[in-house]
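> Please work out how this folds:
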Amino acid sequence: MVVLIVCMTQGLALLFAKIKQPRVIAEVVGGILLGPTAFGRIPNFSATVFPPQSLPYLSLVANIGLCLFMFVTGMEVDLAVFRRNAKKSIVISAAGMLLPFAVGVGVAVPVYHKFVNPGDASFGLFLLFIGVAISITAFPVLCRILTELNLLDTHVGITTLSAAVVDDVTAWILLALTVTLINASDGLTALWILLTCVGWILFIVFPIKWGYLWLARRSGSLGNGTPTPSMMTVTMLLVFVSSFFTDVIGVHAIFGAFIAGLIVPRDNGFSISLLEKIEDLVSILFLPLYFTLSGLKTDLGLLNDGTAWGYTFLVIAVAFLGKFVGCALPARLMGFNNREAGAIGMLMSCKGLVELIVLNIGLSAGILDTKVFSMFVMMAVILTFITSPCTILIYPEHAREHVSPNKSSSETPVNRTRRRSTSNTTGPISLMTRFTVVLSKVEHLPAVMTLTQFLQPPQTISSTMSKAHLIGYSDEKVDVLDPNSQAISPLAGNLPVLSDGTPRVSIDALRLIELTERTSAVMKGTGSEELMHRDTVISVMRTFGHLNRIPVSSVLSIVPRDSFSSSVTSHARETNADLVVIPWNLAPSTLEDTPQMTSGVVPQNPFDTIFGGRSAGADKTTTMNYSQFIRRVFAESPSDVALFIDRGLSPLETNTTYGQHIFLPFSGGPDDRLALAFMDSKKSKLALQT
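Next up, the predicted model:
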């Protein structure tokens, strides 16, 4: 059973990924196919693969996974995002909840009278539940869509994410209220359940959170950014104790898990490290089991007449228009243009995982029957499916305005253009002063440092600078005009100027991080500004540039591996880079976690036969992927591109006392002329002899 479920969802996920659909679509569709809608119609399939006596055990394991997923969802909620955009978030979220709730209640009336037996579900509870279900926005799926579409650093992405935080918390509160009313026998019991739930939330958010933070600091987990085994034990116990309590008082176990996720600190990447330890088990095993269990309850065959399909499309239209208009209209009134407002409305109409969880709660509580449940499952699948393509259509790349919260720069942008050197280029090549270096792992730093240290010429002090400009270093006053002074601070990068008035060389460091299917990668994307400050590669590159008096601006890009080349080319276009430098490390990786290969496996490196040596121990797949990335950059980049092959030479192997000796074979052509111009630049420290 487990093997079939996992294989089905993984296979569908690969197919849907080709059309840029979130993984949840594959999980939901896989569950529906395994249920009575498709495979269940095969004689004896359900009785053999999903026998009735096994379903309670499947339900138990699936609900454990559901609690863990809700814990992960709670960790994803970043209230700091809401605080930074509180005004717009509250207005858009409030309108985006009230209008869908109202139209949801409106459409629930005819659905109730047409499809629901009045003796099975209360009319008032049915209206309340449908209103909540239609007004929900799927926060986890929305985060992934924003990250994959590269919208997190746009005004649309920031506003949508902060509004979705409010939506998510509000929706769970309303759902908790609905479940409380369902489980209560009278109004007084419902009040006691609600007050007990509020008391438990306050208990978790204040004393338990303080104790959790104290323990995280005490154990060193918060300082290191990685939870210790004892901290993981405490965390898992907290999740299940909180889930057990909310289930016992009559709400639902998932609310306790969600509350536990809210108190996990995000400092120093602690929540991301904690998530990395549990997310694969949840996403690969537990969630597919839950959605298969949901699919076994979904029978689209019950929608067997025009009336049923007519109401299904009515529900879809009402759910979409209510959310779209409810969010797009206030966004337009608050200053967003038509495309931006439309994108906000489209993104906020996403349903996904959360919608399916809510519908399953309604089915288990007896509010929905199988036919109505199937209608709303269709609504959730279709609205989630159309979110990404419609957003791209409404808000294409050329219409986006990036605010670049993940960019750190020490210089003023320069607006100029430079054409790429081609075979038709004639005349001297203009001076190169603006370089973009690509960094995707720690091993690239030595190559980049080796190359960039020659870009900045020996510093000379302008004659107009007063001799009174002194630099304090080692508790001494040192005259920078004295050629015998040995203690000139390398940190005084802003004082020296070039005597000939030519512009200073600057470096744009583009840090590439792969966006995988893991939730932790999405959390890195939503917290890219914080990641910029603690990323080792960026910090080292900034420090290196500061010590060598080279202005270094850094940009963090978290994109899928297939989008690495487009990210490089778009950044080169935005910065008007004169030259894009791509390092390639041929030595085996030692600084980062990479797959290890046996000595008998020889990777196929296209440069091995040219430069000699082999990248022994390197991963073959990684090497081939990187070579494809390089080829695409060479083909698509608007700027000149240089590939720097790092053969792993240590500083001791190169004599720097009298400069570097570089051999340049020159046979003509645009590439050779560009290399010669780079070496012959008057701003280079390299001495050229023809």
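
> C-alpha from now on. contacts and neighbour counts both.
Will do.

> how about the strands of the chain, start to end?
Along the chain, the stretches classed as strands by DSSP state E are 407-408, 434-439, 470-473, 476-479, 506-514, 552-559, 579-585, 640-646.

> for comparison, sequence B:
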Amino acid sequence: MSDPKVLNATIPNKMVLIFLSTRAVYVLLRPLHQTTIMAQIIGGALMGPSLLREIPLFPMGSRYVLRTFAEFGMILHAFVLGVQIDLGLVKHIRKRAVIIGITSTLLPLVFGLSSFRIVQRISHLDDETASSIAASVVVNSMTSLVVITGLLKELKMLNSELGRLAASITIVSHIFGWSARFLLPVFCAISGIRMELYLINEKSFIKIEFIILMSYLGKFTGVMVPSLFFGMSFLKASCLALIMCCRGIAEIAVYCMWKDRKIITNQIFAILITNMVIITGISTTIVGYFYDPSRRYKLDVRRAICKSKQNSLRILVCIHKEQNVNPLISLLEVSNPTRNSPIAAFVLQLMELKGSVTAFLKPHHQQTKREAASSTQLINAFSQFQRCYYGNVVVQHFTTIAPYATMHDDVCTLALDKRVVIIIVPFHKQWGVGGMLESTDLSIRALNRNVLHKAPCSVGILVHRGQNKSNRPVYTGELLYHIVMLFIGGADDREALAYSRRMAEHPNTSLTVVWFITTDQNRPSTEMPDDHELDNQAFDEFKDSMVGNKIIFREEIVKDGIGTTQVIQAFTETFDLFIVGKNHDPCSKATLGLSEWIEYPELGILGDTLVNSNDEFSVLVVQQQPKESRHELKSIQ
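Below is the predicted model:
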């Protein structure tokens, strides 16, 4: 008999060993897009008797205690998942998802049970093995909602087009089947440890494996065929079918329960877990490599204000919290909504996925009262803004609930569907009264970077510097709203100039345009060959269209970045808003020496310089085309 004191002392050591080994396996397999559950099972198998048969690393005494902890963790996990599942989503499932969900459940049963009958007739299986296989076929025909959504979240596809369809399908499949971060890894690792591959009988293995693989083939076919029928591309249909073939924590729990109750044999248990690891591992690798959700909204040439032939401005504004509302409304006001140049504003409230397993993107009128409760004040503010500019502004409200890691998919998808020319996102830092920093959210910063990289149109990052006078309503006409546009050159500056041009037409704004001229005009440019010509052309058109005493043009000759900084610092606090382009020619003398001190690369050199000043003006940083896309266009030309 083992000493209980010694046994109790070794349990924490065993758990630490499990965490370290499974984490090491996860790090090694991460480049192959493997999930944490797969890593935990493989880590457990490496420590179990399948590999260390002569080294009893986990003797039966400690294994029983660990299983108690693990099963308690599984109970907690199941409880949390039960709370998170929203069966109200069933009402919103479309016909395509229902049909694919039904076929993905029935065809695996047909394929698996048919192959089981064939094997039984050709080569008789003993009663224990036969009953185990029949039960396994039933389990393999089901798909767990929590497994698929968890897998999609780790692959960063939860709120992609394919991810939402997969979640809808699993809800249907879930109905046909069965309706803690600390202890769950132990549960998965113990499942791997309980695998005893040396018990597999070579004679019966081929028969069992054939039946199980036919069940997986039925699942793949049951998803693939109706997906192609509904017009999905071969790549999307294949990836969706592979996702639906994945297995996870729900199946592991059933296999372990059936093994304990002698419903399946030790051999069947080992084969099922092995198949799950191999097929899920291969599927996630293929899907992670071939399916890119951003491919849907990536355009060779992005939509932009300067390229738009319409007078109307279609703009998407993103909101995280109530503090973002007033600055964004002020920006929409100075964007000059009129009868001849109206604004279509699409307001997207961004909320992190918490307390639910499924993400969604919905217009306001499709939300339930519970879902819309958090948006009431936001909607009231923009409705008031729309009433003030009745007939000149149309506002549509949307809400997305998704993980921050993939939230940019919803932003970019909505921008593509609504044909917007610019997306406005708030900066990740929030300043309060007196310029004091109130909050910083690195998740929002990562989101902004993803939007900058993948958006199908221009992007503006709005940096609001405290509760200054830029919050006041522009339409009152009490004071002029002073705007400064800093121009060095390049596609982003031309887009910023086009936006400034629209703002300058507002009767209650004044615009100052500062063009930084350097002494290196004849140097070889790293930008596109005709970049300087496009800059001159944009300025000539701007000057021709902007006739009025509210427009001030200044040309500043600078030798380096220090000279540019000195010019910027010369501006007083009387200005409300600075508009700058994000990217510039890295060889330009106007920014020479400034890139070494940049703190926020997503704002560009000038934007970073302005934000790090002590003044309280707001800053709008505009990007028309990211650097990599610009270099691609250059190589094409």
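
> Could you quantify their similarity as a TM-score?
Once superposed, the chains reach a TM-score of 0.62 (TM-score structural alignment, normalised by the length of the second structure), with 483 aligned residues with a Cα RMSD of 4.5 Å.

> Residue 205 of the second structure: neighbouring residues, count only.
Residues lying near residue 205 of the second structure (other Cα atoms under 10 Å) number 13.

> likewise residue 143 of the first structure?
Neighbours around residue 143 of the first structure, by other Cα under 10 Å: 24.

> And it, what's its match in the second structure?
The alignment partner of residue 143 of the first structure in the second structure, by TM-score structural alignment, is residue 149.

> quick one: contacts for its match?
Contacts for residue 149 of the second structure (Cα atoms under 8 Å, 6 or more residues apart in numbering) come out as 158, 163, 167, 357, 358.

> can you rerun that using 7 Å?
Residue 149 of the second structure makes contacts with 158, 167, 357, 358, as judged by Cα atoms under 7 Å, 6 or more residues apart in numbering.

> Against residue 359 of the second structure, how distant is the residue nearest the centre of the second structure?
Geometric centre of the second structure, nearest residue: residue 406, 0.5 Å, by Cα atoms, centre = their mean. Distance of residue 406 of the second structure to residue 359 of the second structure, given as Cα to Cα, to the nearest Å: 10 Å.

> Can you check which residues contact both of those two?
Joint contacts of residue 406 of the second structure and residue 359 (Cα under 7 Å, 6+ apart) are residue 159.

> Could you tell me how many residues sit around residue 611 of the first structure?
Neighbour tally, residue 611 of the first structure, other Cα under 10 Å: 10.

> cool, the one 3 residues further on as well?
Residue neighbour count, defined by other Cα under 10 Å, stands at 18 for residue 614 of the first structure.

> list the contacts for it?
Neighbouring residues of residue 614 of the first structure by Cα under 7 Å, 6+ apart: residue 608.

> Could you check how far it is from residue 361 of the first structure?
Distance of residue 614 of the first structure to residue 361 of the first structure, given as Cα to Cα: 58 Å.

> quick revisit: between the contacts of residue 149 of the second structure, identify the one with the most neighbours.
residue 158 (30 neighbours).

> What distance do you get for the nearest residue to that one once chain neighbours are set aside to residue 293 of the second structure?
Once flanking residues are discounted, residue 158 of the second structure sits nearest to residue 152: 4.8 Å by Cα to Cα, 6 or more residues apart in numbering. For residue 152 of the second structure, the distance to residue 293 of the second structure equals 12 Å [Cα to Cα].

> neighbour count winner among the two?
Taking other Cα under 10 Å, residue 152 of the second structure and residue 293 do not tie; residue 152 has more neighbours (24 against 19).

> Verify the contact between that one and residue 163 for me.
Yes. Counting by Cα atoms under 7 Å, residue 152 of the second structure sits close enough to residue 163 to count as a contact (6.4 Å).

> number of nearby residues for residue 439 of the second structure?
By other Cα under 10 Å, 10 other residues sit near residue 439 of the second structure.

> Now do the contacts for the spatially closest residue to it that is not a sequence neighbour.
Using Cα to Cα, 6+ apart and skipping residues adjacent in sequence, the residue nearest residue 439 of the second structure is residue 430, 5.2 Å away. By Cα under 7 Å, 6+ apart, the contact set of residue 430 of the second structure is 437, 438, 439, 440.

> Greatest separation within the residues you listed: which pair is it?
Within the contacts of residue 430 of the second structure, 437 and 440 form the most distant pair, 8.1 Å apart (Cα to Cα).

> the helices in the stretch 501-637 of the second structure, which residues?
Secondary structure of the stretch 501-637 of the second structure, counting by DSSP state H, counting those that start in this stretch: helices at 531-545, 561-569, 604-611, 627-636.

> For residue 566 of the second structure, give its distance to residue 558 of the second structure.
Distance, residue 566 of the second structure to residue 558 of the second structure, by Cα to Cα: 9 Å.

> and those two? which has more neighbours close in?
Applying other Cα under 10 Å to residue 566 of the second structure and residue 558 shows that residue 558 carries more neighbours, namely 19 against 11.

> didn't the more buried one look like it was pressed against residue 515?
No. At 10.1 Å, residue 558 of the second structure does not count as touching residue 515 under the criterion of Cα under 7 Å.
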